[in-house]
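Undergrad: Structure here, sequence nowhere to be found:
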């Protein structure tokens, strides 16, 4: 309470006023406490701002609200968001209001395939080797074949992929290949299963397991699907000979605010669930959160967004108790947006890409297999080479998982003609070796590519 320390009449006068003021203040305070404790009205947002932590963005778009709508409303939003994505199991961000609490994920047993997963992951990123990504969907490979006047028929799809798998000595720089489901169960012209041809050449078969994307959240944003039935499919693919899998989450940058936190979180959680399911069924998951090159932004924005995406993905993987040593990451390299009118040197790409990964990726992950993302064949090779040259002591192998950047020139050389197969295979071998050397930081001289830019806006496959 207020107390006087003076002794003259003036001070005694103010002491009386101080005492009265103090009594009035305490009565008002008591009244306010009673209203909060026993009142039926819900407090306003403004009155609780200092004692209630702000709600983290929910998983669905919500219009701004001017009044506090209560814990039940927030909890329902979160449940509805879970259902809209088809995910259950944990809440993406803790509810700091205390309305509900998220338990720590329980300690889980390792996959029964744990030792094999680690061996496979290490073999995929063996020194001087990388991945051939030939997992294009039937629709996408049809677009490629159309470029050379070849119809999109099973016979020609088989011939195109057999060209790669029968390339002499391909395993000198290609450790593995990601296949589309058709290819995993397909036979060569002489009746030999493709998986047997690959194994005979010491090339590990892998499989694309996502089922494509659907629109969600703001215009243009997507989430990747394929969780339903994945465990059964993964077991079937393992039995057929596949030993790793791939799932691509796609995010984009635009002036309207993409990627939203909802899109980042939704795709991160999908990647995490896919990864865990695959590990429990013997497949090394390649985690692919791709931030597209599309846009007019600079390299700084591409790096900032990519780091946010990678950090969210690592958090989601931790939440499902992923075995870090039995997975691989397939990220985009960091370049300026394709509409920015800017370019970056291989050294700038290397610096922004590797230093960003050092902030987000656990050292326990054995390797990074970069996607080319629409770069030209030469550009992708030289950027990978710069990474390994400038960061020879990076905690992970820096390798490649290229599709277009290993196929574009080869497709042109083949031209759908049997008499061109040998020449096309020699070119594929040369391109593979160039990237194998780049994964060691040893690529020098002329590049064997015969094509230029491979960029496709909003690329899907």
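TA: Great, that's in hand. Every value quoted in this text rests on a predicted model; they were computed, and no experiment measured them.
Undergrad: From now on I want contacts and neighbour counts done on CA atoms only, so please keep to that.
TA: Will do.
Undergrad: just checking, residue 387 is part of a strand?
TA: No. Read with DSSP: H, G, I helix; E, B strand; the rest coil, residue 387 is helix and lies in no strand.
Undergrad: which residues does the residue lying closest to it once chain neighbours are set aside contact?
TA: Excluding the flanking residues, the one nearest residue 387 by Cα to Cα, 6 or more residues apart in numbering is residue 350, at 4.6 Å. Shown in contact with residue 350 (Cα atoms under 8 Å, 6 or more residues apart in numbering): 334, 383-384, 386-387, 390.
Undergrad: Mind doing that once more with 10 Å?
TA: Shown in contact with residue 350 (Cα atoms under 10 Å, 6 or more residues apart in numbering): 333-335, 344, 356, 382-391.
Undergrad: Which among these count as buried?
TA: For those, a burial check counting by 16 or more other Cα atoms under 10 Å picks out 333-335, 356, 382-389, 391.
Undergrad: just checking, what packs against the helix or strand where residue 73 lies?
TA: Under the criterion of DSSP states H and E, residue 73 resides in helix 71-85. Counting contacts by 3 or more Cα pairs under 10 Å, 6 or more residues apart in numbering; DSSP states H and E, helix 71-85 packs against helix 261-280.
Undergrad: SS state for residue 288?
TA: Under three-state DSSP, residue 288 falls in the strand class.
Undergrad: Give the closest residue to the most centrally placed residue in the chain in space, chain neighbours not counted.
TA: The residue lying closest to the centre of the chain (Cα atoms, centre = their mean) is residue 289, at 1.6 Å. In this structure, residue 289 finds its nearest non-sequential neighbour in residue 249, 4.7 Å apart by Cα to Cα, 6+ apart.
Undergrad: Please apply the same query to residue 427.
TA: Using Cα to Cα, 6+ apart and skipping residues adjacent in sequence, the residue nearest residue 427 is residue 410, 6.2 Å away.
Undergrad: Tell me the spacing between the residue nearest to residue 387 and residue 383.
TA: Plainly put, residue 350 is 6 Å away from residue 383 if you go by Cα to Cα, to the nearest Å.
Undergrad: can you check residue 234 too?
TA: Distance from residue 234 to residue 383, counting by Cα to Cα: 34 Å.
Undergrad: okay, pairing it with this:
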């Protein structure tokens, strides 16, 4: 079978985007919380979930002192945010691009239950994907994100059906992105922290899921040089009886999962924080980068809460706190950057 170049005329541009995204010591800010998710964050600071407040919060992040661009290479946006502007009228996507930060877009439309499973899910959003990508590309987005979600348990979850369905969907999404000029972030998120399973179970499930995702990507002729993988770290369940001793193995088990399944063609692996605290997410990433093993990819972060928790609490929805909140954001981004180099 002849080699199929899925990226066509976008090849050089996709290479440039990946190059910018995986720059050493830089990671991604996941600011793509849906309207309901950002609402939960606002609830904690007693702030009303209206568009003006969502816009103000995102403006705070994107207009932080220029220094933040040393630590952040790209920002994942929600659709509403991609089409918003600063109060002075500059489109957020344009503002980011001018700062040397790549704007990206969350493309999946959330999860729906898979019939015939134990509450497992498949991700929605393929139907009009090409049309939506073209609209977002025109607005300035240059990469995308799609999240698949997997439950894990000692009694065999995720099921083979869930693993296969989500791998197929992630691969189709990635192929459509590359065909239309966006670098796909492939995010198979295993909810490893939920439950009483030990770290061995998390490791086995992570390997099984990643292996199936890469098999599907290759079948769909996705160019692996032009994707970013956004996986979970290999963590024990929060209620695992052996959690304390398992915690010492996280970095090595995570590297084991990656070296067993992720081809060296992939340029960047940017971890999700998966419910870890800001400090945990930094310490674990640092430990992973310190593991003495061949690591052919850039290993960095794509954090939402783990980059924003202190920022949003400091801001508390008040104009007079914007500067202090931006300072908190910078401090956390700098810690993440050091961890991405294993220099913490």
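TA: Good, I have the coordinates. Nothing here was measured: the structure is a model prediction, and the numbers come from that model.
Undergrad: Give me the TM-score for this pair.
TA: With the length set by TM-score structural alignment, normalised by the length of the second structure, the two chains reach a TM-score of 0.96; 339 aligned residues with a Cα RMSD of 1.3 Å.
Undergrad: Need the counterpart of the residue nearest to residue 387 of the first structure in the second structure.
TA: Taking TM-score structural alignment for the superposition, residue 350 of the first structure sits opposite residue 251 in the second structure.
Undergrad: how many neighbours does the aligned partner of residue 197 of the second structure in the first structure have?
TA: Counting by TM-score structural alignment, residue 197 of the second structure corresponds to residue 297 in the first structure. Applying other Cα atoms under 10 Å, we find 20 residues neighbouring residue 297 of the first structure.
Undergrad: what kind of secondary structure is the nearest residue to residue 297 of the first structure once chain neighbours are set aside in?
TA: Counting by Cα to Cα, 6+ apart, residue 337 is the residue found nearest to residue 297 of the first structure once chain neighbours are left out, at 5.0 Å. Recorded secondary structure, residue 337 of the first structure: coil (three-state DSSP).
Undergrad: The aligned residue in the second structure for residue 337 of the first structure: what's it in contact with?
TA: Residue pairing (TM-score structural alignment): residue 337 of the first structure is matched to residue 237 of the second structure. Applying Cα under 10 Å, 6+ apart to residue 237 of the second structure gives the contacts 152-153, 191-199, 201-202, 243, 246.
Undergrad: In terms of distance to residue 15 of the second structure, which of those ranks first?
TA: Of all these, residue 191 has the smallest distance to residue 15 of the second structure: 31.0 Å, by Cα to Cα.
Undergrad: And that closest one, how far from residue 197 of the second structure?
TA: According to Cα to Cα, residue 191 of the second structure and residue 197 of the second structure sit 11 Å apart.
Undergrad: Common neighbours of the two, please.
TA: Taking Cα under 10 Å, 6+ apart as the criterion, residue 191 of the second structure and residue 197 both touch 152-153, 235, 237.
Undergrad: Residue 51 of the second structure -> the first structure?
TA: Checking TM-score structural alignment: residue 51 of the second structure goes with residue 154.
Undergrad: so who does residue 422 of the first structure touch?
TA: By Cα under 10 Å, 6+ apart, the neighbours of residue 422 of the first structure are 163, 166-168, 413-414, 428.
Undergrad: and with 7 Å instead?
TA: Residues near residue 422 of the first structure by Cα atoms under 7 Å, 6 or more residues apart in numbering: none.
Undergrad: In the second structure, what residue corresponds to it?
TA: Following TM-score structural alignment, the counterpart assigned to residue 422 of the first structure within the second structure is residue 323.
Undergrad: for residue 278 of the first structure, same thing?
TA: Aligned by TM-score structural alignment, residue 278 of the first structure pairs with residue 177 of the second structure.
Undergrad: Also residue 436 of the first structure?
TA: In the second structure, the residue matched to residue 436 of the first structure (TM-score structural alignment) is residue 337.
Undergrad: would its match count as being in a helix?
TA: Yes. Counting by three-state DSSP, residue 337 of the second structure falls inside a helix.
Undergrad: That one: what's it in contact with?
TA: 25-26, 71.
Undergrad: Drop anything exposed from those.
TA: By 16+ other Cα under 10 Å, the contacts of residue 337 of the second structure give 25-26, 71 as buried.
Undergrad: Return the closest of these with respect to residue 164 of the second structure.
TA: Residue 164 of the second structure lies nearest to residue 26 out of those, by Cα to Cα, at 32.2 Å.
Undergrad: Show the residue spans covered by the helices in the stretch 1-150 of the second structure.
TA: Counting by DSSP state H, counting those that start in this stretch, the stretch 1-150 of the second structure has helices at residues 11-21, 35-44, 51-62, 79-82, 92-98, 129-139.
Undergrad: Can I get the ones you listed in a markdown table including distance to residue 214 of the second structure and mean neighbour count?
TA: Formatted as a markdown table, the helices of the stretch 1-150 of the second structure follow (distance: least, Cα to Cα, whole Å; neighbours: other Cα atoms under 10 Å):
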| stretch | distance to residue 214 of the second structure | mean neighbour count |
| --- | --- | --- |
| helix 11-21 | 18 | 18 |
| helix 35-44 | 29 | 14 |
| helix 51-62 | 34 | 18 |
| helix 79-82 | 28 | 19 |
| helix 92-98 | 31 | 18 |
| helix 129-139 | 21 | 15 |
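Undergrad: For residue 262 of the second structure, find the nearest of those.
TA: Among the helices of the stretch 1-150 of the second structure, the nearest to residue 262 of the second structure by Cα to Cα is helix 11-21 (16.8 Å).
Undergrad: what stretch of the first structure does that closest one fall on?
TA: Going by TM-score structural alignment: helix 11-21 of the second structure matches residues 114-124.
Undergrad: Superpose on the second structure and give me the mean offset of that stretch.
TA: Stretch 114-124 of the first structure, aligned to the second structure and superposed, deviates on average by 1.4 Å (mean Cα distance after the TM-score superposition for the first structure).
Undergrad: Could you list the residues in contact with that stretch?
TA: With contact meaning Cα under 7 Å, 6+ apart, stretch 114-124 of the first structure is reached by 130, 175-176, 282-284, 325-328, 366.
Undergrad: now residue 192 of the first structure: how far from residue 238 of the first structure?
TA: With distances taken as Cα to Cα, residue 192 of the first structure is found 18 Å from residue 238 of the first structure.
Undergrad: Thanks a lot, catch you later.
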